[in-house]
Structures are given as C-alpha cells and as structure tokens.
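> Predicted structure and sequence below. I'll ask about it afterward.
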Amino acid sequence: MPNVVKKGLALDQAQKAVILIHGRGATADSILSLSSYLNLTDYAILAPQANGNSWYPFGFMKSDSGNFVALESSLKQIQSLFDEVLREGVAPENVFFVGFSQGACLSLEFAARNAQKLGGIVAFTGGLVGEKLKAGNYSGDFQGTPIFIGSSDRDFHVPAIRIQESADLLRQMGADVTVKLFEDPDHTIREEEIEWVNQHIFV
C-alpha cells in the first residue's frame, strides 16, 4: 500500500480497521496523531497521503470540472485502500472512516458513492462534494451505518446548509446521521466531538 502510514494492529491481525483522511495542506502523519484521542485500541489504523498534500485543488463546492480529475484520482486511492482492507479479511461493517475538513468531505463522498453497511463515518467539518448535490452520483444502502458530522455553525470553508443537505441525502440512503453544529467560528476538532464519537461510534 504506497503512500499509507500505519499504526495499531497489523491488518492481518485486526478485526476492525479505521481509515484516517487528512485535510488540505496536511499529512497522513498529522491526521494519524488524532488516533491517540479515539478509542482505537483494537484497530488497524491506516492514513493515506494525498499527492501534494491535497485531495483536490479547489473548494469542495467549487467547479466540478476543476476538481474532477484530482477528485476521481483521490477516490480511486481510497477505493484501493478499502479493497486492501477487505482482502486482508476485515468485514465492511468493521471498517470506519474518519476525516477532517477536505478529508471529511472525501470520506463522505467515497462512502456515499459506495454506500453499504460500514462501521461508521466521522466527518469533522465536511459535506458531500460538488457545486450542487446530485443524488444520481450516489448509490447503495448504508443499512443504518452511523455517520457523525461536526462543525462550526459558520465555518468559512464548509457552510452549515451544505452539511444539512448532505445529512439529509445520507439519511435517504439509509444512514443514521448525527449533525452537531457549534456556536463558534473555529475550523477545528472539538473535545465535545471527540467525546461524542468515542461514546457512540468507537465503542
């Protein structure tokens, strides 16, 4: 698995795996540090690295055509990693995705394009990608997969209205979605989000 940083159990020894996806300008190592705050004792922990530290060049609600080539390449990179996890014997319902900012958007986008029963998806400040949401881009049934989306109620990069629209679409696809919007302007991961995720998803 090129460009993947690993922590925790080896894949062939783990029954559960989590894929951590970093934000724009960040690294696999930086998002991997988040794992220390999550209940991931018995997990294989995998963090892919984006080319040039970015999964796609423009904002997630900007030009579909401008983002298309890089986004498709990034989705294929995540698909390859997901396939590798399954080949090593981890069941899809025991695979989790965690992302921050651009990584949160990519996590949600990948999951919605391949909806199935997963362990859970944690999107710290993110929404589905596109100038406008197109239900035709997505297929499958989440079968109750828990999805958490947390963010500022006025994040500069991720508008609350897109978060809510994304949550509605994901619910229509069978996901159990929890959205928590915080009354601060910070583009960050909050302690309250970590606590909620540890109590409801990584249990």
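Yes, it's here.
> Only C-alpha atoms from now on, for both contacts and neighbour counts.
Will do.
> Give the buried residues for stretch 59-71.
59-61, 64, 67, 70-71 (16 or more other CA atoms under 10 Å).
> Do a quick rundown of the helices in this structure.
Per DSSP state H, the chain carries helices over the ranges 28-32, 64-87, 102-113, 160-172, 191-200.
> Tell me which of those sits most buried.
With neighbours defined as mean count of other CA atoms under 10 Å, the helices of the chain peak in mean count at helix 102-113, which reaches a mean of 25.
> helices or strands up against that helix?
Other elements packing on helix 102-113 under the criterion 3 or more CA pairs under 8 Å, 6 or more residues apart in numbering; DSSP states H and E are strand 16-21, helix 64-87, strand 95-100, strand 120-124.
> For stretch 24-42, give me every contacting residue.
Here stretch 24-42 makes contact (CA atoms under 8 Å, 6 or more residues apart in numbering) with 4-5, 7-9, 14-16, 20-22, 45-50, 52-55, 100-103, 194, 197-198, 202-203.
> ok so, going back, now tabulate the helices and strands packed on helix 102-113 in CSV and tack on distance to I161.
Formatted as CSV, the helices and strands packed on helix 102-113 follow (distance: least, CA to CA, whole Å):
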stretch, distance to I161
strand 16-21, 23
helix 64-87, 19
strand 95-100, 18
strand 120-124, 15
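> Could you work out which of these reaches nearest to F182?
Across those, F182 has its closest neighbour in strand 120-124 (11.7 Å, CA to CA).
> what is the orientation angle of that closest one with helix 191-200?
Inter-element angle recorded for strand 120-124 and helix 191-200: 180 degrees (by axes from the mean of the first three to the mean of the last three CA atoms, to 10 degrees).
> Grab the most central residue of the chain for me.
In the chain, the residue lying closest to the centroid (CA atoms, centre = their mean) is S107, at 2.6 Å.
> Below is an additional structure, to be compared with the one above:
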Amino acid sequence: MTDADNPHLESAPVTLGPPAPQAGVVVYAVHGRGQSVSFMEDLAQRVALPDVAWVLPAAAGGTWYPEPFLRPVSQNEPRLGQAREAVRQHLAQVRAAAGVVPVVVLGFSQGACLLAEHLLDEQPPVAGAVLHTGGYLGPDEHAWPDREGALRDVPVLMATAQADAWVPMHRVEATARALAGLGARVTLDVYDDEEHHVNDNAVERIRGFLRRLSGGT
C-alpha cells in the first residue's frame, strides 16, 4: 500500500502551539468517530497549557474504521490497517521533529481504541498516553508479548464513564490490565456521566498529566 492508497494520509495533521523542538511536551491527539480535528482543537484550548505542541490528525470522512470496535478485526479492514499506518507514519514524523522533547499520544473514543491497539501491538517509544473512553479492538480479550520492555514505566492515564453507551467497562479494564502487563504505569479514572464526552474533571487530569511530563508544576 502506498500513501496515495491511504485516505487517512491525504491531509497533513494540523499543528497548534509552539514548534515541537521548543515545546515542553508534544501531544499527538486522535479524534473519535464522526468527529474532526476541531474536537481536539477544542480540547487543546480547554487544557490551555502554553508549552504543549499539539499534532492533530484527521480521519478520512471523520471515521478511522467503519464497524464497532468489538467486532472481529477483519470486519474493520482495510480501513483499520490504513489508520494504523497513518498513526505509524505520523508518530515517526512527530518523534523526529520533537527530538528530545517527550511525545504523548492522546485519543478519545474511536481515537482511543485506535491508539490502544497501536500501543499494545507496536509498543512505540512514547513518553506517555492518555486513552479516554476506549480499549483495544476485537471481540476477545487477549494479551500481547512484551517487545523489549518498550512500554515499561510509561505512564498511561485512562478515563471512562462507568456505563458508557459505546465502550463497555470490561474492555477498558482489560486494556488497562494489558498495558500494565507490559510494564506501563496505568491510572484508570472511572466516573458517572451519561454523556459521551471529555468532561471538566478529565480535562483537569489531562492538564496535570501533561504538566508532569513537561516538567511543569
């Protein structure tokens, strides 16, 4: 597959904040199903940290893959593989641009599912991850082999509503266990909220998480 065959690579990610080499931390932030870059632009404004560089990719048609994330993975191909390749290429570019600046991945809903799958399967060298209302893909719970400890001691912030309409609690918990099994330091925040969104409490937690990684107080 060439880049021309991948609809998720048709447009370059939007960037916000300082240039990556001058930032305290770089955040690669992936939106959910039916959303656009504007969702993450709004989140960046709510987090409101001036030393954070944001890199915001856009899914073709607002959707990274077509079917619900608990369906068999094959039912989400080829679009899922294209989304995974877009994340792979984007993160390589972000890490190259950031240099020694820490890189964090952040996803909401379908974006969190995509990043959870990518983190567990590829175990990329990131400084941290925020997965809000998401878990790895497929109908069955399973484990991943540890690839040279790539995720060991990586802080991961997870958040979800107890009874989210789209992402069941059991898969969020299974994802937290899988990441912890690879050595990540996982914090899971479960709250009561009927809306499928990033609430103010989660924004505060994300802000604190990014401050710690950027060396802020």
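Nice, thanks for sending it over. Remember, predicted model here, so these are calculated numbers, not experimental data.
> Now the TM-score, please.
Put the two chains on top of each other and the TM-score (TM-score structural alignment, normalised by the length of structure 1) is 0.90; 202 aligned residues with a CA RMSD of 2.0 Å.
> Look up how far P185 of structure 1 lies from the residue nearest to the centre of structure 1.
Between S107 of structure 1 and P185 of structure 1 the computed distance is 23 Å (CA to CA, to the nearest Å).
> go on, K117 of structure 1?
Per CA to CA, K117 of structure 1 is found 33 Å from P185 of structure 1.
> Look at those two and report which has more neighbours.
The neighbour comparison of K117 of structure 1 against P185 (other CA atoms under 10 Å) goes to K117, with 21 against 12.
> Wait, that one touches G144, no?
Yes - when contacts are counted by CA atoms under 8 Å, K117 of structure 1 is listed as touching G144 (6.9 Å).
> Quickly list what's touching both of the two.
Here K117 of structure 1 and G144 have no joint contacts, going by CA under 8 Å, 6+ apart.
> just to revisit the earlier point, and the helices and strands packed on helix 102-113 of structure 1: which comes nearest R113 of structure 1?
Comparing those by CA to CA, helix 64-87 comes nearest, at 9.5 Å.
> In terms of secondary structure, what does that closest one contact?
Looks like helix 64-87 of structure 1 contacts helix 102-113 (3+ CA pairs under 8 Å, 6+ apart).
> residue range for stretch 127-140 of structure 2 in structure 1?
The alignment of stretch 127-140 of structure 2 onto structure 1 (TM-score structural alignment) covers residues 119-132.
> Over to that stretch now: how far is its first residue from its last?
Terminal residues of stretch 119-132 of structure 1 lie 28 Å apart, using CA to CA.
> just to revisit the earlier point, show me the two of the buried residues of stretch 59-71 of structure 1 that sit farthest apart.
Spatially, the most separated pair among those is M61 and A70, at 14.4 Å (CA to CA).
> gap between V95 of structure 1 and A44 of structure 1?
Taken as CA to CA, the span from V95 of structure 1 to A44 of structure 1 is 10 Å.
> One more: S107 of structure 1?
17 Å.
> Kindly report the same for T188 of structure 1.
Taking CA to CA, one finds T188 of structure 1 at 25 Å from A44 of structure 1.
> Please apply the same query to A10 of structure 1.
Counting by CA to CA, the gap from A10 of structure 1 to A44 of structure 1 is 6 Å.
> now swap in R154 of structure 1 and tell me
As judged by CA to CA, R154 of structure 1 and A44 of structure 1 stand 34 Å apart.
> More neighbours: which of the two?
Per other CA under 10 Å, whichever of R154 of structure 1 and A44 has more neighbours is A44, with 23 against 17.
> Now for that one: which residues touch it?
Residues near A44 of structure 1 by CA under 8 Å, 6+ apart: 6-11, 14, 16-18.
> The nearest residue to F108 of structure 2 once chain neighbours are set aside: how many residues sit nearby?
The shortest distance from F108 of structure 2 to any non-neighbouring residue, by CA to CA, 6 or more residues apart in numbering, is to H132 (4.8 Å). Neighbourhood size, H132 of structure 2 [other CA under 10 Å]: 26.
> need the contact list for H132 of structure 2.
Residues in contact with H132 of structure 2 (CA under 8 Å, 6+ apart) are 106-109, 112, 158-160, 198.
> Onto which residues of structure 1 does stretch 187-196 of structure 2 map?
The aligned range for stretch 187-196 of structure 2 is 178-187, by TM-score structural alignment.
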